[in-house]
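Asker: I would like the atomic coordinates for the input below:
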Amino acid sequence: MHTCTNVQCIYVLGGADNFISGQLSLAAFKKHLKVFGEQMFEHKQMVFHHLLRPIEQAVSNLLFSTGEPLLLIGRDKEQECILNKAIEQNNSFLAAQIFIFGCVEAYIYGDYELAVNFAQKRHETGFDVPFYGMTDFFDCLSFLAMAHQSGDQKWILSANKSISNIDNFAKICPSNCEHKLLLLQAEMKSIMGEVEEASSKYELAISAAERNEFIHEQAIANERAAEFFLRNGDSSRAAHHYGEAQSLFLRWGAQRKVDDLLMSIAL
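Answerer: Okay, the predicted model is just below:
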């Protein structure tokens, strides 16, 4: 019988690291996951094989440009089966993984209600994986997006807790979280109607993400900036930032997201 070594455990979590940093193209990362997944399946290490599934599915749904992501239309039956089994077996770590990457994917595609639903379900598991601030970052972006849509103050309260957590992460490791904090502050300033401060924070977030080489989060920051400028009547700056977002998502390899942007941009 084959057992999973510490190195293999680290490799599973390392898969998350590669997604978090965005420094490996999605196509290369998918190949990386495929090889390791096949090794885990061959050696009957199904726990670790399943742990890779949420990341692998998120990567696939960002890469490919045909049809709508299965997650967003409730047709990812394999992942649903794994989630049900994780809940039945009280495997909070696997359930949390599914909810974390589900939230990330739903947010990137603009399904904010689904994103906050995943975030809330993860909190209900009682098991959290901060992933160097990524979890709080996407939770908070989702809460702030819901605040924009609904005007409900409960989302601001939820966002404030996540911003506090990101602030702590940024003090420990600025290169991972400086740009995250700046973008969240920009979104909050936008909600509060502080236009000049928000504009400055968006530009600072984009510069910091570029400096720290978080290409996918630089893309997200540009997309959020574009929507901010469009809401505030500056179509020229909005067009610039939408163009930057498309270019950066394409460099990351997220072809489906690029196609989604092209169809949804209101310019």
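Asker: CA atoms for contacts and neighbours, from now on please.
Answerer: OK.
Asker: residues making contact with the longest helix along the chain?
Answerer: As assigned by DSSP state H, the longest helix anywhere in the chain is helix 153-172. Outside of helix 153-172, the residues within contact range by Cα atoms under 8 Å, 6 or more residues apart in numbering are 132-133, 136-137, 139-141, 143-144, 146-147, 176-178, 180-181, 184-185.
Asker: in it, which residues are buried?
Answerer: For helix 153-172, a neighbour-count test (16 or more other Cα atoms under 10 Å) marks 155-156, 158-160, 162-163, 165-167, 169-170 as buried.
Asker: same thing with stretch 98-117?
Answerer: Residues 98-109, 111-117 are the ones in stretch 98-117 that count as buried (16+ other Cα under 10 Å).
Asker: among those residues, which are located in helices?
Answerer: Short answer: these in helices (DSSP H) are 98-108, 112-117.
Asker: tell me the centre residue of this structure?
Answerer: The centre of the chain sits closest to V104, judged by Cα atoms, centre = their mean, with a distance of 3.0 Å.
Asker: list the contacts of it.
Answerer: V104 makes contact with 115, 138, according to Cα under 8 Å, 6+ apart.
Asker: next one: the one 5 residues further on
Answerer: Applying Cα under 8 Å, 6+ apart, one finds that Y109 lies in contact with 257, 260.
Asker: so how far is C103 from it?
Answerer: Using Cα to Cα, to the nearest Å, we find Y109 at a distance of 10 Å from C103.
Asker: might one say that H49 is in contact with K34?
Answerer: No. Taking contacts as Cα atoms under 8 Å, H49 lies outside contact range of K34: 10.0 Å.
Asker: the two: which has the busier surroundings?
Answerer: Shown here are H49 and K34; by other Cα atoms under 10 Å, H49 has more neighbours (20 against 15).
Asker: which parts of the host helix or strand of the more buried one are buried?
Answerer: Using DSSP states H and E, H49 maps to helix 46-63. Along helix 46-63, these residues count as buried under the neighbour rule (16+ other Cα under 10 Å): 48-63.
Asker: before we move on, what about stretch 186-206?
Answerer: For stretch 186-206, the neighbour count (16+ other Cα under 10 Å) marks 186-191, 195, 198-199, 201-206 as buried.
Asker: with stretch 9-18 instead?
Answerer: Within stretch 9-18, the residues scored as buried using 16+ other Cα under 10 Å are 11-12, 15-17.
Asker: the structure of the following sequence is requested for comparison with the preceding one:
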Amino acid sequence: MNTDESETLNDDEMSKSTYVALIFNNYSDIKQNGEKFKDIGFPWLLIASDAFQAFVIGLTSFRIYRETSDPLWLEKAKDEQGSSWTFEHQSNLMLAEEAYSSGDYEKAGALYDNAILLARRSKNLPDEALISELAAHFHLNVGNNKSAFDYYHIAYQKYVEWGAMAKVRKLNAFAHETFGAGFPSITFSICANGSTVWPIDSRKKEATA
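Answerer: I've put the predicted structure just below:
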């Protein structure tokens, strides 16, 4: 493998690692990987050899900007919007993140909704779950607690459908801490072979008992 191929592979692996950090809302890893992308050099579009990398770098940059207020990150996030997007829902999410970061909350809310709908239509379950959770974070951070609850519940359901068990548990714990007992809790059912664990909404279980 030559140097260029090795660097591309490392970039791909870092993009996947950062996507996982975004899914788990692990800001320390998001920030660390964002700094690694930045250290590679600018313009970042040279790093983003495909739409997935651009998507991840864009989301990372918007998140770091909101945490640090460093305009460099907002500039780089906007740079990624010049990429050629594979999925329209990703483009809409980037626009939602920009509106949120710029304080245009009404526009952001509408764009998050559109991104969720487009992800659902494209049957991209991981992105639909992530976008729903990002929309929930947005609403929670701007004081729309009722809307935040609803979007967290949607995200929870989508992570369950995806089978992302560790994320389901983490989101469930966060939502219970934030909203109390009104958020659905999780119990687990073990399949006959003992190898697969499936989450069950406790309210649904009680309703069918």
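Asker: residue in the first structure matching V142 of the second structure?
Answerer: Mapped onto the first structure by TM-score structural alignment, V142 of the second structure lines up with N232.
Asker: now do that match: how many residues are near it, please.
Answerer: The burial count for N232 of the first structure: 13, using other Cα under 10 Å.
Asker: which residues in the stretch 151-267 of the first structure form helices?
Answerer: 153-172, 174-191, 195-211, 215-231, 235-252, 255-264 (DSSP state H, counting those that start in this stretch).
Asker: in JSON lines, list those helices along with distance to E38 of the first structure.
Answerer: Formatted as JSON lines, those follow (distance: least, Cα to Cα, whole Å):
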{"stretch": "helix 153-172", "distance to E38 of the first structure": "35"}
{"stretch": "helix 174-191", "distance to E38 of the first structure": "31"}
{"stretch": "helix 195-211", "distance to E38 of the first structure": "34"}
{"stretch": "helix 215-231", "distance to E38 of the first structure": "27"}
{"stretch": "helix 235-252", "distance to E38 of the first structure": "24"}
{"stretch": "helix 255-264", "distance to E38 of the first structure": "25"}
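Asker: to E80 of the first structure, which of these lies closest?
Answerer: Closest to E80 of the first structure of these, according to Cα to Cα: helix 255-264, at 22.1 Å.
Asker: what's the average distance of that closest one to the second structure?
Answerer: Superposing on the second structure places helix 255-264 of the first structure at an average distance of 1.2 Å from its equivalents, by mean Cα distance after the TM-score superposition for the first structure.
Asker: neighbours of K123 of the second structure, just the number please.
Answerer: K123 of the second structure: 11 surrounding residues under other Cα under 10 Å.
Asker: what's the counterpart of it in the first structure?
Answerer: Aligned partner of K123 of the second structure by TM-score structural alignment: E213.
Asker: distance of that match from S175 of the first structure?
Answerer: Distance of E213 of the first structure to S175 of the first structure, computed by Cα to Cα: 9 Å.
Asker: now do L13 of the first structure
Answerer: L13 of the first structure is 20 Å from S175 of the first structure, by Cα to Cα.
Asker: check S21 of the first structure too.
Answerer: Counting by Cα to Cα, the gap from S21 of the first structure to S175 of the first structure is 11 Å.
Asker: pull the contacting residues for the residue lying closest to L204 of the first structure once chain neighbours are set aside.
Answerer: Spatial nearest neighbour of L204 of the first structure, chain neighbours left out: L182 (6.8 Å); criterion: Cα to Cα, 6 or more residues apart in numbering. Counting by Cα under 8 Å, 6+ apart, L182 of the first structure touches 201-202, 204-205.
Asker: in CSV, list those along with distance to F127 of the first structure.
Answerer: Shown next, in CSV, are these (distance: Cα to Cα, whole Å):
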residue, distance to F127 of the first structure
K201, 32
Y202, 32
L204, 33
A205, 30
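Asker: which of those residues lies closest to K77 of the first structure?
Answerer: Using Cα to Cα, A205 is the member of the contacts of L182 of the first structure that lies nearest K77 of the first structure, at 37.1 Å.
Asker: which position in the second structure pairs with S162 of the first structure?
Answerer: Counting by TM-score structural alignment, the partner of S162 of the first structure is E80.
Asker: okay, its match and N25 of the second structure: tell me how far apart.
Answerer: 21 Å.
Asker: swap in A99 of the second structure?
Answerer: A99 of the second structure is 20 Å from N25 of the second structure, where distance means Cα to Cα.
Asker: my guess is L183 of the first structure contacts A205, does it?
Answerer: Yes. Using Cα under 8 Å, L183 of the first structure is in contact with A205, at 5.2 Å.
Asker: joint contacts of these two?
Answerer: A221.
Asker: residues in contact with F137 of the first structure?
Answerer: 162-163, 166, 180, 184.
Asker: what strand or helix carries the aligned residue in the second structure for it?
Answerer: F137 of the first structure maps onto F55 in the second structure, with residues paired by TM-score structural alignment. Element membership of F55 of the second structure, judged by DSSP H and E, is helix 51-68.
Asker: in that helix, what counts as buried?
Answerer: For helix 51-68 of the second structure, the buried set under the neighbour-count rule, 16+ other Cα under 10 Å, comprises 51-66.
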